[in-house]
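Engineer: following is a predicted model, sequence given first.
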Amino acid sequence: MQIDPTALPEVLILTPRRFGDARGWFMETYNATRMAEAGIDIAWVQDNQSFSAAKGTLRGLHYQRPPHAQDKLVRCSRGAILDVAVDFRAGSPRFGKWVGVELSAENGRQLLVPKGFLHGFVTLTDDTEVQYKCSDVYAPDCDGAVRWDDPQIGVDWGIAAPVLSDKDRNAPLLAEAPRPFTWEGGK
């Protein structure tokens, strides 16, 4: 597995190796031992999958606050997405900065989004499926969101009028959102 940093050092791109032959290909998407050897020692407790019928469907920017904060390992198993992580840790020198990575069934890449980061994606194709591992279970009382089009963050989604849920359409701006995460130095 190849592991590459992004402009936000805690957010990583993981690219599993594919082994192909005349039948197609095989890819190991997760191996706890290999991940731990690479310094990624996260206990995954929940797997999620979403389907979006229309290109331009945007889901985000979401987070889950402590005590049920989640690390996420995201991949696109059908179609393609622009996957986005935003530093949401109060006091971080990169607070409000974002990174976007194209994940697709074709490129096989995965994005590791740690606790303390907002997460969202927009579908780049119709009929898109996204799968992700979470380090904690979904807890509705800890669920939160920040507006997808917040000008303070300035994510370039590449779309002006996405398909949105009411939750995402009505989420607060970054300046109005609570600050459940604190930067603890380091990267």
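Structural biologist: Yep, that arrived. Residues are numbered from 1 along each chain as shown.

Engineer: CA only for contacts and neighbour counts going forward, please
Structural biologist: Fine.

Engineer: strands of this structure, start to end?
Structural biologist: 2-5, 12-15, 18-21, 24-27, 46-52, 58-64, 72-78, 80-87, 98-104, 110-113, 117-123, 128-134, 143-145 (DSSP state E).

Engineer: mean neighbour count and distance to A161 added to those strands, as JSON lines?
Structural biologist: Output for these, formatted as JSON lines (neighbours: other C-alpha atoms under 10 Å; distance: least, C-alpha to C-alpha, whole Å):
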{"stretch": "strand 2-5", "mean neighbour count": "12", "distance to A161": "30"}
{"stretch": "strand 12-15", "mean neighbour count": "20", "distance to A161": "28"}
{"stretch": "strand 18-21", "mean neighbour count": "10", "distance to A161": "36"}
{"stretch": "strand 24-27", "mean neighbour count": "11", "distance to A161": "35"}
{"stretch": "strand 46-52", "mean neighbour count": "14", "distance to A161": "15"}
{"stretch": "strand 58-64", "mean neighbour count": "24", "distance to A161": "10"}
{"stretch": "strand 72-78", "mean neighbour count": "23", "distance to A161": "22"}
{"stretch": "strand 80-87", "mean neighbour count": "25", "distance to A161": "15"}
{"stretch": "strand 98-104", "mean neighbour count": "21", "distance to A161": "18"}
{"stretch": "strand 110-113", "mean neighbour count": "24", "distance to A161": "25"}
{"stretch": "strand 117-123", "mean neighbour count": "26", "distance to A161": "11"}
{"stretch": "strand 128-134", "mean neighbour count": "21", "distance to A161": "18"}
{"stretch": "strand 143-145", "mean neighbour count": "19", "distance to A161": "19"}
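
Engineer: putting a second one here so we can go through both:
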Amino acid sequence: MKIRSLSIEGAYEVTPQQHRDGRGTFLEWYRFDALAAAVGRPLDLAQANLSTSARGVVRGIHFADVPPGQAKYLTCVAGAVLDVVVDIRVGSPTYGAWEAVPLDDQDRRAVYLAEGLGHGFCALTENATVAYLCSSTYRPGHEHGIHPLDPELGLPWPAGVPELSAKDGAAPTLAQARAAGLLPHYDACSAYAEQGVRQRS
């Protein structure tokens, strides 16, 4: 398993080693110890999600209040998606920056993102299936979104006319979310992560 940090602090790309023969393929798509060594703390597993999307569907950009936020580890188990991590932490050196990682059922890469980062993806195939491991459960009223077509972000969605949910289509822009006080703060996210490290040491 190869784990590479992305240009946004708290975001990582994970490439598993695949073992193929005439019967098929075997791989470890998640390793508790390997991820903890790379990230500096373990991923507490509280919820697992699965979504299927038609080609051109965009989900996101989603994030949760910090604390506790919601760290995510996800992979595309069928089909292909373009996965996007956005730094929406006010005060972060890379605030407003994004990274895009293709996830599919061939390379079997995964993405980890820490609490406080925004996340979304676009389905590149029909019935693209994404599996998520989450550090906290869904909390109504504490989950938010940024409009995925916000021109300030300029996200590289490949779909000509992305299909959005009504909720995502009504989400504020990054500037509007910041003005409304919805965005997490970099210092608070760093302090929360450090607190978790201290509690385990």
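Structural biologist: All right, it came through fine. Nothing here was measured: the structure is a model prediction, and the numbers come from that model.

Engineer: superposed, what's their TM-score?
Structural biologist: Superposed pair, TM-score by TM-score structural alignment, normalised by the length of structure 1: 0.93. Supporting alignment: 185 aligned residues with a C-alpha RMSD of 1.6 Å.

Engineer: so which of the strands of structure 1 gets nearest E176 of structure 1?
Structural biologist: Closest to E176 of structure 1 of the strands of structure 1, according to C-alpha to C-alpha: strand 143-145, at 10.9 Å.

Engineer: superposed on structure 2, where does the closest one end up, distance-wise?
Structural biologist: Aligned to structure 2 and superposed, strand 143-145 of structure 1 gives a mean residue distance of 0.6 Å (mean C-alpha distance after the TM-score superposition for structure 1).

Engineer: report all helices and strands that that strand contacts.
Structural biologist: Under the contact criterion of 3 or more C-alpha pairs under 8 Å, 6 or more residues apart in numbering; DSSP states H and E, strand 143-145 of structure 1 touches strand 58-64.

Engineer: mind checking how far the residue opposite A36 of structure 2 in structure 1 once aligned is from I42 of structure 1?
Structural biologist: Alignment note: A36 of structure 2 maps to A36 in structure 1; criterion TM-score structural alignment. Per C-alpha to C-alpha, to the nearest Å, A36 of structure 1 is found 8 Å from I42 of structure 1.

Engineer: intersection of neighbour lists for the two?
Structural biologist: Both A36 of structure 1 and I42 lack any common contact, where contact means C-alpha atoms under 8 Å, 6 or more residues apart in numbering.

Engineer: ok, the two, which is more surrounded?
Structural biologist: I42 (15 against 11; other C-alpha atoms under 10 Å).

Engineer: find the nearest non-adjacent residue to the more buried one, please.
Structural biologist: Leaving aside its sequence neighbours, I42 of structure 1 sits nearest to S135 (C-alpha to C-alpha, 6 or more residues apart in numbering; 6.7 Å).

Engineer: I'd say the one you found and N48 touch.
Structural biologist: No: look at S135 of structure 1 against N48 with C-alpha atoms under 8 Å: they stay out of range, at 11.3 Å.

Engineer: which one's the longest helix in structure 1?
Structural biologist: With secondary structure taken from DSSP state H, structure 1 has its longest helix at helix 32-37.

Engineer: so what's the gap between that helix and the chain middle?
Structural biologist: 20 Å (C-alpha atoms, centre = their mean, to the nearest Å).

Engineer: which residues touch it?
Structural biologist: Against helix 32-37 of structure 1 from outside (C-alpha under 8 Å, 6+ apart): D41.

Engineer: again, but for stretch 45-53 of structure 2
Structural biologist: 123, 126-137.

Engineer: over to stretch 95-102 of structure 2?
Structural biologist: 6-8, 13, 80-89, 109, 111, 153, 155-156.

Engineer: if we use 10 Å, what do you get?
Structural biologist: 6-8, 11-13, 75-76, 80-90, 108-111, 117-122, 124, 152-157, 174-175, 186 (C-alpha atoms under 10 Å, 6 or more residues apart in numbering).
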